[in-house]
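Student: Mind looking at a prediction? Sequence and model below.
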Amino acid sequence: MMPAATIVGAGIAGLTAALALTQRGSVVTVLERAPELAEVGAGIQISPNAGRVLDALGLGPGLDAVSLRSRGVRLWNSAGKPVATLDFLRHRPDAPFRLIHRARLIEVLAEAISKAGVILRLGERVETLPDVGLLVGADGLQSRVRRELNGTEAPFFTGQTAWRAVIDDPDPQPEVWVDAFLGPGRHLVSYPLANNLRNIVAVEERAEWQEEGWSQPGDPAQLRSAFASFRGPVPGWLDAVHDAHLWGLFRHRVAPRWHDDNRVLIGDAAHPTLPFMAQGAAMAIEDAWALAACLGTDPDQAKALARYQVLRQDRCTRIVAMGDANARHYHLGGLRQRVAHAALRSASTFRPSFLLSRFDWIYDHDPIAGV
């Protein structure tokens, strides 16, 4: 019999876990400190590995109605000249990459948990962790559950600050691509969203310390100034930015301890990642399925939680490390950039399948079959 569960946090991790646990017979309560599930955040990418979980939970049609299918990733230098193309649609035509506004994904999940009978308690600030049979810490970067399990930790400021913005995109292109423009000390990623919107994430190296989190307002004029040397469509996109948010990028270690006998971590609470592999939400979604599957197949809760960490820790650690490496590769300058970009152009032209296959271990992973 599935244990009753209390989940702290109603983000992507918490809501996906609530649905996965409920579908296996658990009685689930979700505690969220915000007074409502407001429209916050920006665009996210749902790669096929996470999409398999959402499809298995019955969310595929709802997601398809509010997302776009990406063909792949195009890399450009800051002058707007092509570097490489990763055509994921051609490489895996039956495995969609969905581009979606975070708020739309939250809406789909929230509707699903409501229909499933999950109890959602908004405006619940958890000052003291409740003593319950199963407590799931889906409470993000500042996780109280993580602190209880691992003690206080000091994250490391990477010297990088990111901007997020969503703009109107009244003239969408016939094909949907994620475009990444790479320059010395900075890069910018953009892609379209449903309802004629476009997501922008721009990362620059800067010495001053920024508070962690992505809710700080930023000055669009400063964003335009920081990327004034970028060409191609970038100036037009940035001219359309009216509201932007800033956040400092901090490196956290993957939590050594994910659980005890009745508390467990998922998502950013367990393995915060830098936004350079677009896998933060995907890992949280994978976690949610793995946790529910482990609890659903082993009546010994302590053993089920231990198995969950074994299944997830190495994969998440590897993805976090790959994101850390990309943070360096994206910002090369001078000779190092010319050499790296020449190698990417050559691989994209003459060995595209090799370039694409480097990511097979991420995108071809099937969380459903892996538990």
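Tutor: It's in.
Student: Going by C-alpha atoms from here, please, whenever you check contacts or count neighbours.
Tutor: Will do.
Student: what about residue 20, which SS state?
Tutor: Following DSSP: H, G, I helix; E, B strand; the rest coil, the label given to residue 20 is helix.
Student: which residues touch it?
Tutor: For residue 20, the set of contacting residues under the criterion of CA atoms under 8 Å, 6 or more residues apart in numbering consists of 57, 288, 289, 292.
Student: I'd guess residue 284 is in a strand, am I close?
Tutor: No. Judged by three-state DSSP, residue 284 forms no part of a strand; its state is helix.
Student: Name the nearest residue to it, sequence neighbours excluded.
Tutor: Here the nearest residue to residue 284 in space, its sequence neighbours aside, is residue 267; by CA to CA, 6 or more residues apart in numbering that works out to 4.0 Å.
Student: Would you mind confirming that residue 317 makes contact with residue 272?
Tutor: No. With contact defined as CA atoms under 8 Å, residue 317 does not count as touching residue 272 (9.7 Å).
Student: Who has more neighbours out of these two?
Tutor: When residue 317 is set against residue 272 and neighbours are counted by other CA atoms under 10 Å, the residue ahead is residue 272, at 23 against 17.
Student: ok, which stretches of the stretch 251-371 of the chain are strands?
Tutor: Using DSSP state E, counting those that start in this stretch, the strands found in the stretch 251-371 of the chain span residues 263-265.
Student: wait, I meant the stretch 101-250 of the chain
Tutor: Going by DSSP E, counting those that start in this stretch, the stretch 101-250 of the chain shows strands at 119-122, 135-137, 156-168, 177-183, 186-193, 197-205, 216-218, 244-251.
Student: next, the one to line up against it:
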Amino acid sequence: MPGSLNLSVTIVGAGIAGLTAACALAHRGASVRVLERAGAIREVGAGLQISPNAVRVIDALGLWSRFESISLPSTRVELRDSGGALVAPLDLARHRPHDRFRFVHRARLVEMLETAALEAGVRIELGHDIRTLPTDCDLVIGADGVKSRIRPLLNGFESPFFTGQSAWRALIPSEPDAPPVAQVFMGPGRHLVSYPLAGGLRNIVAVMERPDWQDEGWSQPGDPQDLRAAFARFGDPVGGWLEQIDEVGLWGLFRHPVATHWFRPAGHEPAVALIGDAAHPTLPFMAQGAVMAIEDAWVLAACLNRKDLSASLSRFQSLRRPRCQRIVDAANANARNYHLTGPARTVAHAGLRMISSIAPGQLIGRFAWLYDYDPTKVA
């Protein structure tokens, strides 16, 4: 990567988006400071699925060997009904043999990015609860997540709406011989996703349509018994997994619009840009939230040019907004498809079984637009 970007950059937020951007910018020669509200970069969240479009960025940052050591390969996605019967397999190893799909614990990924950023000369300052926009830099990047304080400065205050769905997230010990497969169990009004993680863990995310709601975020404790009751009609292995859960997080799923304005040109104050969930929060039904953040970070760094910062940021928005909107729309559609009931569910599952039998590569082929994208080709 070129190392001639003579910019002073302050990034607000030390999550996946902010730390990836810090690495990419530092390697290009920028002076980078990351401000994080928390007093420590804590282990939060659980499992993530990282598809090849993001792995290309990790590789370009020189972090592939580290990432490989903290993650597991993902070779297949299995769509199953609530009884456990296979509806359709998406054979990643067979139909996309040259791509790298991985499972990783979010905390391990953040830890890796934090170490890499510090090695690249990035300053990470903890305990900064940002109330006003930093002014001692050329560019401020809002990477402060779904409850961003930077986004309203560009887009005004917006009210997300509750989707009528809540999600539980939990970790349990994994079976020693667990196959490297993501399994999606689909039932009326609810579904559950599970896959193994490095370190002998299994990630579980369960989503249910319900009229009440919980706050956004991962910090709300849930009741494991409520989760078991909600999925009591699901067959094994789901029932066995849920019996092992001692602690579970619960959060409401809210739909946010993709931001209209992703940047503000420099004036009396520094230029401002948004990346990650601050720009495009998404429902967790395409496994692309962290992936989009990683893509954003690289593309923003690749676009920046000190001679015309406003044009650079405009190009960044024009490159990223349409793609992120398409991903968000696809996630919204999956929220419906996973929870079908009655005759619609029967017909849809029969169609999936037929397609996977006649043309097994067609289902995964529908996502070529997603996985073939290479952010590192942005000049």
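Tutor: Great, that's in hand. Since this is a predicted model, take the numbers as computed values, not measurements.
Student: What does the superposition give as a TM-score?
Tutor: The TM-score (TM-score structural alignment, normalised by the length of structure 1) is 0.98; 369 aligned residues with a CA RMSD of 0.9 Å.
Student: I'd like the strands of the stretch 101-250 of structure 1 laid out as CSV, including mean neighbour count and distance to residue 65 of structure 1.
Tutor: Supplementary listing: the strands of the stretch 101-250 of structure 1 in CSV, determined by neighbours: other CA atoms under 10 Å; distance: least, CA to CA, whole Å:
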stretch, mean neighbour count, distance to residue 65 of structure 1
strand 119-122, 17, 24
strand 135-137, 26, 30
strand 156-168, 20, 19
strand 177-183, 22, 18
strand 186-193, 24, 12
strand 197-205, 21, 15
strand 216-218, 15, 30
strand 244-251, 22, 27
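Student: nearest to residue 297 of structure 1, of those strands?
Tutor: Smallest distance to residue 297 of structure 1 across these (CA to CA): 17.6 Å, for strand 135-137.
Student: against structure 2, where does the closest one fall?
Tutor: Across structure 2, the stretch matching strand 135-137 of structure 1 (TM-score structural alignment) is residues 140-142.
Student: Check stretch 83-101 of structure 1 too.
Tutor: Mapped onto structure 2 using TM-score structural alignment, stretch 83-101 of structure 1 spans residues 87-105.
Student: if we can go back for a sec, what does the residue nearest to residue 284 of structure 1 align to in structure 2?
Tutor: Using TM-score structural alignment, the equivalent of residue 267 of structure 1 in structure 2 is residue 276.
Student: Could you do residue 199 of structure 1 as well?
Tutor: With TM-score structural alignment as the matching criterion, the partner of residue 199 of structure 1 in structure 2 is residue 203.
Student: Whichever helix in structure 1 runs longest vs strand 244-251, what angle?
Tutor: Among the elements of structure 1 assigned as helix by DSSP state H, the one spanning the most residues is helix 301-329. Relative orientation of helix 301-329 of structure 1 versus strand 244-251 (axes from the mean of the first three to the mean of the last three CA atoms, to 10 degrees): 110 degrees.
Student: Which elements pack onto helix 301-329 of structure 1?
Tutor: Secondary structure elements in contact with helix 301-329 of structure 1, counted by 3 or more CA pairs under 8 Å, 6 or more residues apart in numbering; DSSP states H and E, are helix 280-297.
Student: tell me which residues of the helix it packs on are tucked away?
Tutor: Of the residues in helix 280-297 of structure 1, those buried by neighbour count under the rule 16 or more other CA atoms under 10 Å are 280-296.
Student: on contacts alone, who are the packing partners of it?
Tutor: Under the contact criterion of 3+ CA pairs under 8 Å, 6+ apart, the helices and strands touching helix 280-297 of structure 1 comprise helix 12-23, strand 43-46, helix 48-56, helix 301-329.
Student: In structure 2, what stretch matches the shortest one?
Tutor: The one in question is strand 43-46 of structure 1. Under TM-score structural alignment, the match for strand 43-46 of structure 1 is residues 47-50.
Student: mean shift of the matching stretch relative to structure 1?
Tutor: For stretch 47-50 of structure 2, the mean deviation from structure 1 after alignment is 0.4 Å (mean CA distance after the TM-score superposition for structure 1).
Student: ok, back up a step: quick check: the match of residue 267 of structure 1 vs residue 191 of structure 2, distance?
Tutor: When distances are taken as CA to CA, to the nearest Å, residue 276 of structure 2 and residue 191 of structure 2 turn out to be 25 Å apart.
Student: give the contact list for the counterpart of residue 20 of structure 2 in structure 1.
Tutor: Here residue 20 of structure 2 is matched to residue 16 in structure 1, going by TM-score structural alignment. Residues counted as contacts of residue 16 of structure 1 (CA under 8 Å, 6+ apart) are 109, 285, 288, 289.
Student: how near is the second one to residue 267 of structure 1?
Tutor: According to CA to CA, residue 285 of structure 1 stands 8 Å off from residue 267 of structure 1.
Student: now do the third one
Tutor: Between residue 288 of structure 1 and residue 267 of structure 1 the distance is 8 Å, computed by CA to CA.
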